[in-house]
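Colleague: Just the structure for this:
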Amino acid sequence: MAATRNRTPPDPAAEEAVAAVLATAGVAPGETVCVALSGGVDSTVLLHILVRLRERGGFTLAAAHVHHGLSPNADAWLEACRACCDALGVDFHAFRVHVRRDDPAGPEAAARAARHAALAGVPCAWLAFGHHQDDQAETLMFRLLRGAGVRGAGAMAAVEPGAPGAPGRLRPLLGLRRAQIVAWARAHGLAWVEDESNSDQRYTRNLLRHRVMPVLEEAFPGAVAVLARASAQFREADALLGDLARLDEAACGDATLERAKLLLLSDERVRNLLRWRIRAMGLEAPARARLVEAVRQLREAPEQALRLPLGAAVCCAYRGRLWLEPEGAVAVPGATVWHGEAELPWGAGTVVLATAVGAGLSRAALERAQEVVLGPRWAGLALREGVGRPRRSFKNLCQEAGIPSWLRDGLPVLKVDGAAAWIGEVGVAAEFRCAPGEPGVVPVWRR
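Modeller: Model (predicted):
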């Protein structure tokens, strides 16, 4: 436990910086701000500054500590955080998590994932973290050395609005150097804990902090501030790439993209759009090499049905359309009984049953039926496409229609009293076809 005496007047810059971030985020009176409190100097200072600001801002303050069990001092740290919150009149949440020391991602990454998972359970509008400018510079260096793109190089933002139902994230100290934070703590006589693992240079971030960054600052004074500014510029560029992706998506057809229009774009814009849409699905963006190969195959075979793996997602191209779906998450929709509705749900899309005359299915045949069901294929499924023609198996029908095997389980089938009347992408059975001038129903599958 580190403690100091109040020997110098406190620097108001830290408090002003925190207040400015709260104002930018629009933290409203009555909202709860929860500090991710490790007990270290950064989060301890942040907590004390927020205590000083809570009456003015009208927000409720809480703190949460995650006990990883990786240090013999972990119990003492938890109790120190609890005592600090009790003294300040701050609600305290404690979480104990298990971190595998042999995790393939490494203990640092495993601990970070466990910590964020625990913090996600805190009932609050905002989670506040004690990251500062030195952390920002280290994060940028760390990510660049791992080959990060524009988004990764953007590092951390001071304000990150939360997804629906999830808290936003605040990093109010991001504009301050660590030395300023320590100085504020000393000026106020604060006590904090020291994590012994922070000096272990076997961890990459510690190596950057203790060996690389001091050399950079000695050779290039102001390097930390410059790197932090670069991160802000990368974030701005990433936002612009997102805007471009939205424009390209709208121009190419929104939900499912028109393949021909997509391929009019440059390779860079196609990759940007695919990457952006994968992230919008909540999935990790693939490596650049995978995107390059996917775009190459799309251009070399502009009419061919393709299913291209992109890490956590799959790019599907078929009959002039292109869409993305999660890898391994394709589920066969269940059956739905039709009671005359204009449309029925089918997977992520719908089957529209449009009224017509002399086209599609005979409405009279549908109305006479005991049961009309929209569902998936079944064993032995067959359909006769024309009067006098033989019944063809589902497999043969799909082969003739050029439907790839990976799409077949997801085709909608309209079953009338146990017989196939219509198969999506294939057509209408001869015995259910509407006669000229007769009222009909035309099924249309909209993915």
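Colleague: From here on, just use CA atoms for contacts and neighbour counts.
Modeller: OK.
Colleague: So residue 178 is in contact with residue 137, correct?
Modeller: No - counting by C-alpha atoms under 8 Å, residue 178 sits too far from residue 137 to count as a contact (11.5 Å).
Colleague: So which of the two has more stuff around it?
Modeller: Taking neighbours as other C-alpha atoms under 10 Å, residue 178 and residue 137 compare with residue 137 leading, 24 against 18.
Colleague: which stretch of helix or strand covers the more buried one?
Modeller: Residue 137 is part of helix 133-145, with elements assigned from DSSP states H and E.
Colleague: Tell me which other helices or strands that helix touches.
Modeller: Counting contacts by 3 or more C-alpha pairs under 8 Å, 6 or more residues apart in numbering; DSSP states H and E, helix 133-145 packs against helix 150-153, helix 204-207, helix 223-252.
Colleague: Just send those back as JSON lines, with mean neighbour count and distance to residue 69 too.
Modeller: Output for the helices and strands packed on helix 133-145, formatted as JSON lines (neighbours: other C-alpha atoms under 10 Å; distance: least, C-alpha to C-alpha, whole Å):
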{"stretch": "helix 150-153", "mean neighbour count": "18", "distance to residue 69": "29"}
{"stretch": "helix 204-207", "mean neighbour count": "16", "distance to residue 69": "20"}
{"stretch": "helix 223-252", "mean neighbour count": "17", "distance to residue 69": "32"}
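Colleague: can those helices go into TSV with extra columns for distance to residue 109?
Modeller: Below are the helices and strands packed on helix 133-145 laid out as TSV (distance: least, C-alpha to C-alpha, whole Å):
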stretch	distance to residue 109
helix 150-153	16
helix 204-207	11
helix 223-252	21
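Colleague: one more, for comparison:
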Amino acid sequence: MAATRNRTPPDAVVEEAVAGVLAAAGVAPGETVCVALSGGVDSTVLLHSLARLRGRGGFTLAAAHVHHGLSLHADAWLEACRTLCDALGVVFHPFHVQVRRDDPAGLEAAARAARHAALARVPCDWLAFGHHQDDQAETLLFRLLRGAGVRGAAGMREIEAGTPGRLRPLLGLRRAQVLAYARAQGLAWIEDESNADQRFARNLLRHRVMPVLEGAFPAAVPVLARASAQFREADELLGELAQLDETACGGATLERQKLLRLSDERVRNLLRWRIRAMGLEAPARARLVEAVRQLRVASGEPLRLSLGGVVCCAYRDRLWLEAGDEIPVRQATVWQGEMELSWGTGKVVLVEAVGEGLSRAALERAQEVMLGSRWAGLALREGTGRPRRSFKNLCQEAGIPAWLRDTLPVLRVDGVAAWVGEIGIAAEFRCAPGEPGVVPEWLR
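Modeller: Purely as a prediction, here's the structure:
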């Protein structure tokens, strides 16, 4: 009987967990926390517990609901979420999105992408999600069955920095604890009929696979969640190793020979880490294995290897990554005094200066100034008294590989090359000391 009397009430268990995550994240008074509110029990409990804590924490609370239009009940769900927010005095942000039913990634993935795109538009400091420990275990199994690596197996984090940051305050709690809170508080929530549809992989795991696992291994869920934490730790260590290897190999532009002294595994780890740092999805392992093989076989030969959304470029002793897989299209723009000119997927900026760069007077008295691509016979004199040198020789000396040469912006003044991106300014167009000038900068 004493054990029963001393058992912590469900509301206290949940609120203590939520308050702990808010404190660990450093959620400050005056900041806005927005709950991704589906109307299901998890997000409803999260919103309710945060509403009880906001007076103590001093934060502003909001909620966002994404109407996917995939269910006949979607309108009713939106209104139920609005009613809940009104009752709790919470700012409500409704979003209507269109989901591609024929998306190659599948309906679940398409809906998730649309949902996250909508939530990214919410004005808040923190987005809070109702994921719990059972979700974490299911996520780990789902990703492992899809062939995820260490990063994918790391699962979800309680706290993610960003703008906005992301919080999962219920991640340390079991589904049963969340339900116990909802029942103790007399909460009403939405039951999405699609959650019972076992044609969806996650539902199949939840309703058929996890019960069998827990029947054989009662601690399966916390053990799988703990494994996710260990994978996450390993992923962080691999990131630290990649940073060390990047520094040892020359920084942003890697020294090819130093890179190839590393093991294949470390080269792949570094490339994968660099690609993710660019905000892009890392390619499949097989693609990276082949890229590293070609780098070793090619030795010092120029290479341009497509890795999906990113290109691995190697020229002489340099190796770097570029976003995209297409060489920018040739274009030509007449300069009319503006300080920025678009170029491919980037731009050329003219920065005002004195005594350096291109002579402003020379540009203004010219009949025509045009930003465009190279042309046959293009040559440039880099210094007074020096001979004019061909574009090809200039590129070779500057270490610019053949496949990039058509992408270089050229400022043409009355038919003469005055500046070439990555190469420099022609001597006859240079600023005199004390003279107003502009310094061209190519921002890719």
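Colleague: tm score of chain vs chain?
Modeller: For this chain pair, the superposition-based TM-score is 0.82 by TM-score structural alignment, normalised by the length of structure 2; 418 aligned residues with a C-alpha RMSD of 4.1 Å.
Colleague: quick revisit: so what sits against both of residue 178 and residue 137 of structure 1?
Modeller: Counting by C-alpha atoms under 8 Å, 6 or more residues apart in numbering, residue 178 of structure 1 and residue 137 have no contacts in common.
Colleague: Is it correct that residue 302 of structure 2 is in contact with residue 317?
Modeller: No - counting by C-alpha under 8 Å, residue 302 of structure 2 stays clear of residue 317, with 9.4 Å between them.
Colleague: tell me, what's touching these two both at once?
Modeller: Shared contacts of residue 302 of structure 2 and residue 317, defined by C-alpha under 8 Å, 6+ apart, are absent.
Colleague: picking that back up, the helices and strands packed on helix 133-145 of structure 1: which one's closest to residue 25 of structure 1?
Modeller: helix 223-252 (16.5 Å; C-alpha to C-alpha).
Colleague: the strands in the stretch 201-350 of structure 1, which residues?
Modeller: 257-258, 306-310, 313-318, 321-326, 336-337, 343-346, 349-357 (DSSP state E, counting those that start in this stretch).
Colleague: any chance of the ones you listed in JSON lines, with distance to residue 31 of structure 1 too?
Modeller: Converted to JSON lines, those look like this (distance: least, C-alpha to C-alpha, whole Å):
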{"stretch": "strand 257-258", "distance to residue 31 of structure 1": "41"}
{"stretch": "strand 306-310", "distance to residue 31 of structure 1": "40"}
{"stretch": "strand 313-318", "distance to residue 31 of structure 1": "36"}
{"stretch": "strand 321-326", "distance to residue 31 of structure 1": "35"}
{"stretch": "strand 336-337", "distance to residue 31 of structure 1": "44"}
{"stretch": "strand 343-346", "distance to residue 31 of structure 1": "39"}
{"stretch": "strand 349-357", "distance to residue 31 of structure 1": "38"}
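Colleague: which residues does the residue found closest to residue 332 of structure 1 once you drop the neighbours it is linked to in the chain contact?
Modeller: Ranked by C-alpha to C-alpha, 6 or more residues apart in numbering and with sequence neighbours excluded, the top spatial neighbour of residue 332 of structure 1 is residue 410, at 5.7 Å. When contacts are counted by C-alpha under 8 Å, 6+ apart, residue 410 of structure 1 is found next to 331, 332, 333, 376.
Colleague: Pick the one among those residues closest to residue 446 of structure 1.
Modeller: The closest of these to residue 446 of structure 1 turns out to be residue 333 (C-alpha to C-alpha; 14.1 Å).
Colleague: How about the closest one, nearest residue that isn't a chain neighbour?
Modeller: residue 347 (5.3 Å).
Colleague: ok, now residue 438 of structure 2?
Modeller: Counting by C-alpha to C-alpha, 6+ apart, residue 438 of structure 2 lies nearest to residue 352, which is 4.5 Å off, once chain neighbours are set aside.
Colleague: correct me, but the one you found touches residue 439?
Modeller: Yes - counting by C-alpha under 8 Å, residue 352 of structure 2 does reach residue 439; the two are 6.4 Å apart.
Colleague: Can you check which part of structure 2 stretch 169-186 of structure 1 sits on?
Modeller: The aligned range for stretch 169-186 of structure 1 in structure 2 is 166-183, by TM-score structural alignment.
Colleague: In structure 1, what range does stretch 289-296 of structure 2 match?
Modeller: By TM-score structural alignment, stretch 289-296 of structure 2 lines up with residues 292-299 in structure 1.
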